[in-house]
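Enquirer: Quick one, structure for this:
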Amino acid sequence: MNWLDSEAFVLFGQHIIWSDMVGNILGLTALALGFRRSLWTWPVQFLSGLVLFGAFYGHLTGSAGKQVVVMAVALYGWWQWQRGTARAADGKVAVRFATWTERAAMAAAAAAGTVAVALLFKAYPSLSWDAWPDAYIFVGTVVAMYAQARGMVEFWFAWLLVDLVGVPLNFANGYAFSGFVYVIYGALVLWGMRDWWLRSRRDSRPVLEGAPA
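Expert: Take a look at the predicted model:
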């Protein structure tokens, strides 16, 4: 066991693990940077995913898999915000509401993906102790981070839906710091949602030549 797997302290009777604490502090930092529409949200998110993967691996397969997705989408988001996403008047990433077609596509992908991943977990029980919540978290994270990478306000709504399952799951499995931090996440998500919502009304959305669809 390395120090990241060891106990940091006890809070309200809950044992706080170093990796759980460090990974979630990095995650909060990444969320705050995302709220600010800073490009640095993505490398910090990648590092958070790496640390939390180490925390969850072998215990919560769906949550560990979620961190692999976080790292992969963080790389995509870094590229998308750096090269493929339009800029607002202040030079930062412009934000917008998704079209109804995009919303329908994301909702359909989330539903189909959750069913597919849950069936995979059920077929291989060693991958997950509770197939449906793990699948929901795994797929919901993909959808949320994709929406963030594309500058969609719906990113915040998707994170709220993921957190509704993620918070009790973390507490139930001994990752108390994750549970406590997700309360703060909830406040930041609501704040960020309001900010992006208002900005979506002001930001222009110029079409970038060669930008990916």
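Enquirer: going forward, measure contacts between C-alpha atoms and count neighbours the same way
Expert: Will do.
Enquirer: measure residue 21 to residue 96 for me?
Expert: Plainly put, residue 21 is 33 Å away from residue 96 if you go by CA to CA, to the nearest Å.
Enquirer: for the chain, which residue is closest to the average position?
Expert: Computing the C-alpha centroid of the chain and ranking residues by CA atoms, centre = their mean puts residue 141 first, at 4.9 Å.
Enquirer: for that residue, helix, strand, or coil?
Expert: What DSSP: H, G, I helix; E, B strand; the rest coil gives for residue 141 is helix.
Enquirer: Is it in contact with residue 64, as I believe?
Expert: No. Counting by CA atoms under 8 Å, residue 141 does not reach residue 64; the two are 11.7 Å apart.
Enquirer: So which bits of the longest helix along the chain are buried?
Expert: Ranked by residue count under DSSP state H, the longest helix found in the chain is helix 176-202. Neighbour counts over helix 176-202 (16 or more other CA atoms under 10 Å) mark 176-182, 185-186, 188-189, 192-193, 196-197, 199-200 as buried.
Enquirer: and this one, so I can compare the two:
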Amino acid sequence: MSSLELVAAALGVIAVWLTVKQNIWCWPVGLVMVLMYSWIFFEVKLYSDMLLQVVYAALQLYGWWQWTHGGGDHNGRQISRLSAKALASSLLLGALGSVSLGYVMATHTDAASPWLDAALTAFSLVAQVWMAQKRLECWALWIIVDVIFVGLFISKELYLTAGLYALFTLLAVQGWRSWRRTPEFAYA
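Expert: Reported below is the predicted structural model:
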């Protein structure tokens, strides 16, 4: 465990906690955290996770904009649900991304756990986009992905990061509960 991993983990907890609370500061704190984790994952040859962190950096900016200027009236997003079609389309994109990235990582790199890492990367991107759009379903997907990440990080001896993702799982459960209780939640 490095000091970089320790700081990144602390920032990750703060970022997710702020997200649960729908605090706009979740995005800049998250941006710093994902940039730090991109280096950590590079060092342990989890290249899909490294690339995921780089994409997360862009999605942090997207989420920040969505939460402040998105939505129909451009005053920021409100919590809503995905339609069945949007849910299915997003999950299909996650599956296609998993296979595509897994193939590239398995055949062109020395990546550790290329297929699992790729699947977790693809579905994390789906969850992150849903979070940026304040879709309630983001929390359910985060719960599934985070539980699997815990096992992957334990296998790579990233114990602090595994603990962080276990905490992320608990925060995702809290996020699901909290966002469902929000008065402006649109049950559409």
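Enquirer: Could I get the TM-score for this pair?
Expert: Superposed pair, TM-score by TM-score structural alignment, normalised by the length of structure 2: 0.91. Supporting alignment: 184 aligned residues with a CA RMSD of 1.8 Å.
Enquirer: What's the separation between the residue of structure 2 positioned farthest from its centre and residue 64 of structure 2?
Expert: Relative to the centre of structure 2, the most outlying C-alpha is that of residue 73, 26.3 Å out, by CA atoms, centre = their mean. Remark: distance between residue 73 of structure 2 and residue 64 of structure 2 (CA to CA) = 16 Å.
Enquirer: Specify, as a residue range, where the longest helix along structure 2 falls in structure 1.
Expert: Longest helix of structure 2, by residue count under DSSP H: helix 84-108. Per TM-score structural alignment, the counterpart of helix 84-108 of structure 2 in structure 1 is residues 100-124.
Enquirer: burial measure for residue 115 of structure 1, as a count.
Expert: 17 (other CA atoms under 10 Å).
Enquirer: for residue 35 of structure 2, that is, sorry about that
Expert: Residue 35 of structure 2, neighbours per other CA under 10 Å, totals 17.
Enquirer: wait, what's in contact with it?
Expert: 53-54, 57 (CA atoms under 8 Å, 6 or more residues apart in numbering).
Enquirer: from these, which would you call buried?
Expert: 53-54, 57.
Enquirer: how about JSON lines for those, with secondary structure added?
Expert: Shown next, in JSON lines, are these (three-state DSSP):
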{"residue": "53", "secondary structure": "helix"}
{"residue": "54", "secondary structure": "helix"}
{"residue": "57", "secondary structure": "helix"}
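Enquirer: okay, those in a markdown table with distance to residue 20 of structure 2 next?
Expert: As requested, these are arranged in a markdown table below (distance: CA to CA, whole Å):
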| residue | distance to residue 20 of structure 2 |
| --- | --- |
| 53 | 20 |
| 54 | 22 |
| 57 | 19 |
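Enquirer: Could you point out which of those residues is nearest to residue 140 of structure 2?
Expert: residue 53 (20.4 Å; CA to CA).
Enquirer: Go ahead and confirm that closest one touches residue 42.
Expert: No. The criterion here is CA under 8 Å, and residue 53 of structure 2 misses it with residue 42 at 10.2 Å.
Enquirer: okay, and the common contacts of the two?
Expert: If you check residue 53 of structure 2 and residue 42 against CA under 8 Å, 6+ apart, no residue is contacted by both.
Enquirer: Before I go, just wanted to say thanks for your time.
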